[in-house]
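>>> need coordinates for the following:
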Amino acid sequence: MLVAPHVSAAAARMPASTSPAARVLRPTAQSSHTYEGGPAFVREPREELFLLAVGNLVTQQTFYESGRERDDRYLRLVGELAVEDPVWTAGLLGWLRQEGHLRTAPLMGAAAYVRARLLAGSPPSPGPSHRAVIDSVLQRPDEPGELLAYWMSAYGRNVPQPVKRGIADAVRRLYTSRSLLKYDTASKGLRFGDVLNLVHASPDPDKPWQGALFRYALDRRHHPERAVPPPSDRLLAAHRALMELPRAERRSVVTGPDGAERLAAAGMTWEALAGWLQGPLDAAVWEAVIPSMPPTALLRNLRNFDEAGVSDEVAARVAARISDADEVARSRQFPFRYLAAHRHAPSSRWAAPLERALGHSLAHVPALPGRTLIMVDRSDSMFWDTVSERSTLTRADAAAVFGVALAMRAEQADLVEFGWTSPVVPFRAGEPVLDVLSRFHRLGGTYTTKALRTRYQGHDRVLIVTDEQAAEPGRAGVPEPVPAEVPVYTWNLAGYRPAHGPTGPRRHTFGGLSDAAFRMVDLLESGRGAAWPWAADPA
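Predicted coordinates:
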């Protein structure tokens, strides 16, 4: 039996906080339609760019937009806001790469930012320099080469000095012996030596070993026949010694009593090992390289360990590492990565550690007081788009993980999946998240308003995880069945342009499933104005 909507005592006490988007937007009137024909609302450019950036996998075709259309919209917005609001835009790009854990979008964005400001003849802004913006998005040793290659393919071989200097700053910070072994490979379009030649990076004066390393990187690229690692560099020397072993001796060295130590001392990665051995990795070889593999590599290879027959003793050590709270925090993996690992390696020996790891990765999900309605979009479009270029997990999977985590942490929650219909998803407190995920379904069209009319029963708040492409006709937008005094939080996982409701007091839209997004509900409901995730003060 449906209960007439009312405002609970908890909701009545909530301050009328505004989200980051609401700070820069006036409540908008209906101005267009969603891709499914429902009422839509135009976003202010900063909100549009933020939601697109956190939901955009560069060049990826989505259900409603081609990869080219999304990329063009992203680069256009970056270019416009780089000129109109450079401080905000620079903050966004650095946050996307560092806390947002995205790679290609911030690299392309930083290039577009600098190019737009140079073309506009923009004077220096009070924010970071062009050089600093470039440096801020380069966090992995292969990224200086990637950004340089992107600039030359998109804008020509005349690379401006601020770009070169920003890349040079990153090179001094990122180029080490270990990074050279892992990332300076023939598969890269621009090798370390190419980057050094093009940006003329000088060694960091606080790293006396870096000059010799740079010379070695240049020789590896341009004169491999005479490339000799610096004698004082023990890692490179150990690696060279392994590389020079006759092929017939290599396996016996790896599987010998000190094989694991020798592989670690030489910086040998599991990716390079198969090519060096010129054969498959069996249990003995895996057991030698596993101790030096990072948690992300362990997650990726659980099925390979099973197929090779890795011993239970070694598997137990792998399980302990991937489920260790500190390791999970350091690896900065999104929660759905553990769901992906579980699906790829369904062996019973990985289920419990992956469940523990998933729990650790959700540490920042808020524990919400009172009654919460959590709605997870299971429409067809959510199943069409994946969460990353390499993943088979869909946005529907990511939304379900987030929804279950919120429900588990809330004081009292109703968890609902919706499409054409809106069934309740049953769960018990403390139940394994992976078990609850098996109860979700694919539910066709996006009837969000219908679901709210059916399921909203005086809750203190509503959280909707969706791509916002509601199908119902009307004028007021999706949140219309919820009283204006009750907060409605929308997590937009796709970054499409049409919004399913207006922005205003108690109506908040966030993008992505980052730690910063998890914190927003607490910030808003405690009366503290939530700034953009990278800003110390409200926008």
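>>> hey, let's count contacts and neighbours off CA atoms from now on
Will do.
>>> list the contacts for Ser323?
Shown in contact with Ser323 (Cα atoms under 8 Å, 6 or more residues apart in numbering): 353-354, 356-357, 360.
>>> which residue is the nearest non-sequential neighbour of it?
Spatial nearest neighbour of Ser323, chain neighbours left out: Ala357 (4.4 Å); criterion: Cα to Cα, 6 or more residues apart in numbering.
>>> picking that back up, adding secondary structure, write the contacts of Ser323 out as a markdown table.
Supplementary listing: the contacts of Ser323 in a markdown table, determined by DSSP: H, G, I helix; E, B strand; the rest coil:
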| residue | secondary structure |
| --- | --- |
| Pro353 | helix |
| Leu354 | helix |
| Arg356 | helix |
| Ala357 | helix |
| His360 | helix |
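>>> in space, what's closest to Pro106 - neighbours in sequence excluded?
Pro106's closest residue in space is Leu93 (Cα to Cα, 6+ apart), at 5.2 Å.
>>> surely that neighbour and Val137 touch.
Yes. Look at Leu93 against Val137 with Cα atoms under 8 Å: they come within range, at 6.7 Å.
>>> about what we covered before: most neighbours, which of the contacts of Ser323?
Ala357 (26 neighbours; other Cα atoms under 10 Å).
>>> how close does that residue sit to Ala516?
Distance of Ala357 to Ala516, computed by Cα to Cα, to the nearest Å: 19 Å.
>>> which residue of the chain lies farthest from its centroid?
The C-alpha centroid of the chain is most remote from Ala248, which lies 42.6 Å away (Cα atoms, centre = their mean).
>>> let me know the helix or strand that that one is in.
Using DSSP states H and E, Ala248 falls within helix 247-254.
>>> gap between the two ends of stretch 451-471?
In stretch 451-471, first residue to last residue: 12 Å (Cα to Cα).
>>> what about Gly359, how many neighbours?
Applying other Cα under 10 Å, we find 18 residues neighbouring Gly359.
>>> got it, and Arg178?
For Arg178, the neighbour count with other Cα under 10 Å is 16.
>>> Gln333 now?
Gln333: 17 neighbours (other Cα under 10 Å).
>>> show the contacting residues for the nearest residue to it once chain neighbours are set aside.
With sequence-adjacent residues excluded and distances taken as Cα to Cα, 6+ apart, Gln333 is closest to Ser361, at 7.2 Å. Counting by Cα under 8 Å, 6+ apart, Ser361 touches 328-329, 333-335.
>>> same question, Asp282
308-309.
>>> swap in Leu138?
Contact analysis of Leu138 by Cα under 8 Å, 6+ apart lists 97, 107, 144, 167, 170.
>>> again, but for Thr394
Thr394 sits next to 382-387 when contact means Cα under 8 Å, 6+ apart.
>>> again, but for Phe402
Phe402 touches Leu513, counting by Cα under 8 Å, 6+ apart.
>>> one more to line up against the first:
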Amino acid sequence: MARFNFKLRANRHELDDVDVVRRLDPPVHAERLPRQWIAEDQVIREFSTEQGAPAFPRSPRLELFLLAVSHMVGSDTFYERADERADRFRDLVRTVAVTEVDWFARFVPWLRTGAMLRSASVVAALEGAAAQVEAGIPGSRAVVDSALQRADEPGEAVAYWLARHGRRLPKPVKRGVADAVRRLYTERSLLKYDTDAAAVRFGDVVELTHPVAVAPWQGDLFRHAVDRRHGRDRPTPESLAMVRARAELTALPVRRRQEVTDPVVLGRAGMTWEALAGWRQSTMDAAAWESAIPNMGYLALLRNLRNFDAAGIGDGAAAAVAARLSDPGEVARSRVLPMRFLSAYRAARDPRWAHPLETALRHALGNVPALDGRVLVLIDTSGSMSAGFSRDGTLRYWDAAAMFGLALAARAAAPTVVSFSVGSHEFPAEPGEPLLAALRRFRAGYFIDSGTETEQALRRHYDGHDRVVILTDEQAAFHGARDVARSVPARVPVYTWNLAGYRLGHTPVAGNRHTFGGLSDAAFAMIPLVEAGDTDRWPF
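This next block holds a predicted model:
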């Protein structure tokens, strides 16, 4: 099978990998599998984890869901190379897009706007469109449109299609991209994203897809984008006031540019902090950052805390940043994944950011349910969980597992938290401890880093709990148990959070055994739904 690498660049603002939930999917019945996979006792023996334990296949729909919500495009996991995951992802998309048309039409827009997974949703939309066009199935136009939610994505989608499928864009793809262009192309987005570094420029997209402008100003913008692309020296239309304001600033001599510090002037010219740094042609000092901060988005503030400290911004500017970071409305609108706050906390140097980040993380985890009864939370800290979770390598799968395991425990009436690998250790709770402080304590002494002895940890620590939650990559070691949850009574729910999206699971999906994918507060909100009997529900 031919290998390929995804060409889409990661969104620097998003952890392009994980979010949200799954629902119960019908188990794969033994009678539907080839006879050689079935032993006399009807246990499927052909499948095993990477550590040799029996494993259980999933339906293509559930396998695609779990892979998508844990899929960092272009990144290796412990047991699977990036190109292998890319092939598996693409093949699953092409299968499910044709066999589960209605489900797929709901899945892709949720993947982009619910799970906030940019590259995975764009690739899914385009590969699904290719399969549906080939099969003569309508509906690809709306799916493609739904996956494109940022103004650089129409160009990235076209670049991906040209690289994978050739020059010809089928009508559903062309029209879906054109629909997105009409929503997304503005003066501000042109100035931010239409750069020489882009493989496919705004003007290229306009010429290939022929979008119909929503208003006269947008028609002027389309023509201006084409002129920019071809280097035509034509006057900027009067309707494009922001583009003209940027041109005026660009015309200033370099020696005068550092004098422009009015945020209103910079805002009218659509000057992002990235553009400001290049335009000034000098180091971003405190004055430069303070002029940029009022026009910066939430995510930009979050990822520049270290830069603010290095430049030495004033107390007033820092207080304004802290107020925005901890504002519940700002957190909700930004839709930042909770893991981003942990990443920012570790990157920040000044302790003044600890409280606003703790507050922001608490808001971001607002949907974590308050669980009654006794809850056993098992956090996998085996060697395979040390694989990179974030692109820069600062966060690993076990960081994600620990953060969400501790967040769930903090909301539970009577939790037992256990770190497990080869051996296991109970993590003692400290009432009222902030989540980030608990994470520091867990990281300092509870990462084991060896094999994955899930079944042994369950046998050792299950003691009449009302429910069990396991955060793991499901790569259990084999020590004789066919099902890692066999020691837990069938009446007790066992929830597995699959962090890596591998193909096979460590327990059958049936009865009170549930597999979830993705990491957000919305994921944990599924627990009460399942226990209320709503077991036939996806998050879209």
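>>> re the thing from before, the second structure: which residue goes with the residue nearest to Ser323 of the first structure?
Ala357 of the first structure maps onto Ala360 in the second structure when the alignment is built from TM-score structural alignment.
>>> right, and that match touches Leu325 too?
Yes. With contact defined as Cα under 8 Å, Ala360 of the second structure reaches Leu325; the gap is 6.2 Å.
>>> quick one: the helices in the stretch 1-150 of the second structure?
Assigned by DSSP state H, counting those that start in this stretch, the helices in the stretch 1-150 of the second structure fall at 60-69, 82-99, 101-113, 118-135, 140-147.
>>> distance to Arg352 of the second structure added to those helices, as TSV?
Below are the helices of the stretch 1-150 of the second structure laid out as TSV (distance: least, Cα to Cα, whole Å):
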stretch	distance to Arg352 of the second structure
helix 60-69	33
helix 82-99	38
helix 101-113	32
helix 118-135	32
helix 140-147	38
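>>> quick one: closest of these to Gly423 of the second structure.
helix 60-69 (27.4 Å; Cα to Cα).
>>> contacts for that closest one next, please.
Contacts for helix 60-69 of the second structure (Cα under 8 Å, 6+ apart): 17-20, 22, 25, 89, 92-93, 95-96, 100, 111, 115, 117, 120, 498, 500-503, 516-518.
>>> and that helix, how far out from the chain's middle?
Centroid separation for helix 60-69 of the second structure versus its chain: 14 Å, with Cα atoms, centre = their mean, to the nearest Å.
>>> just give me the neighbour total for the aligned partner of Met116 of the second structure in the first structure.
The pairwise alignment with the first structure assigns Met116 of the second structure to His101, based on TM-score structural alignment. Here the count is done by other Cα under 10 Å, and His101 of the first structure has 15 residues near it.
>>> do the same with Ala352 of the first structure
15.
>>> compared with the second structure, how much does the helix or strand hosting it deviate?
Using DSSP H and E, Ala352 of the first structure maps to helix 348-361. On superposition with the second structure, the mean distance recorded for helix 348-361 of the first structure (mean Cα distance after the TM-score superposition for the first structure) is 0.6 Å.
>>> tell me how far that helix lies from the chain's centre.
The chain centroid and the centroid of helix 348-361 of the first structure are separated by 20 Å under Cα atoms, centre = their mean.
>>> which residue numbers in the second structure go with the next helix or strand after it?
Using DSSP H and E, the helix or strand that follows helix 348-361 of the first structure towards the C-terminus is strand 371-377. Alignment note (TM-score structural alignment): strand 371-377 of the first structure is matched to residues 374-380 of the second structure.
>>> before we move on, back to that, what is the aligned counterpart of the residue farthest from the centre of the first structure in the second structure?
That one, Ala248 of the first structure, aligns with Arg255 by TM-score structural alignment.
>>> can you check Ala212 of the first structure too?
Match for Ala212 of the first structure (TM-score structural alignment): Asp220.
>>> nearest residue to its match other than its sequence neighbours?
Per Cα to Cα, 6+ apart, closest to Asp220 of the second structure is Pro237, 6.6 Å.
>>> also Gln412 of the first structure?
Among residues not flanking Gln412 of the first structure along the chain, Arg371 sits closest, at 4.9 Å (Cα to Cα, 6+ apart).
>>> and if you look at Pro170 of the second structure?
Among residues not flanking Pro170 of the second structure along the chain, Val133 sits closest, at 7.6 Å (Cα to Cα, 6+ apart).
>>> near the one you found, how many other residues are there?
18.
>>> kindly report the same for Arg172 of the first structure.
Residues contacting Arg172 of the first structure under the criterion other Cα under 10 Å number 19.
>>> what's the counterpart of it in the second structure?
Match for Arg172 of the first structure (TM-score structural alignment): Arg182.
>>> Pro211 is in contact with its match, correct?
Yes. Arg182 of the second structure is in contact with Pro211 according to Cα under 8 Å; the separation is 6.6 Å.
>>> hey, what's in contact with both of those two?
Going by Cα under 8 Å, 6+ apart, no residue sits against Arg182 of the second structure while also sitting against Pro211.
>>> could you measure from the residue nearest to Ser323 of the first structure over to Trp350 of the first structure?
Shown here: Ala357 of the first structure relative to Trp350 of the first structure, a distance of 11 Å by Cα to Cα.
>>> okay, helices next: where are they in the stretch 401-540 of the second structure?
435-445, 454-461, 521-524, 526-531.
>>> deepest-packed of those, please.
Mean neighbour counts were taken over the helices of the stretch 401-540 of the second structure using mean count of other Cα atoms under 10 Å, and the top value, a mean of 22, falls to helix 521-524.
>>> what's the mean deviation for that helix versus the first structure?
Taking mean Cα distance after the TM-score superposition for the first structure, the mean distance separating helix 521-524 of the second structure from the aligned residues in the first structure is 2.9 Å.
>>> now that helix, how far from the centre of its chain.
Going by Cα atoms, centre = their mean, where helix 521-524 of the second structure is centred and where its chain is centred differ by 14 Å.
>>> just stretch 523-535 of the second structure next, same as before
Here stretch 523-535 of the second structure shows a centroid-to-chain-centroid distance of 22 Å under the convention Cα atoms, centre = their mean.
>>> hey, what's in contact with both of Leu93 and Val137 of the first structure?
In contact with both Leu93 of the first structure and Val137: 106, 110, using Cα under 8 Å, 6+ apart.
>>> more neighbours, the two?
More neighbours surround Val137 than the other of Leu93 of the first structure and Val137, with 30 against 27 (other Cα under 10 Å).
>>> so who does that one touch?
Counting by Cα under 8 Å, 6+ apart, Val137 of the first structure has contacts 93-94, 96-98, 103, 106-107, 110.
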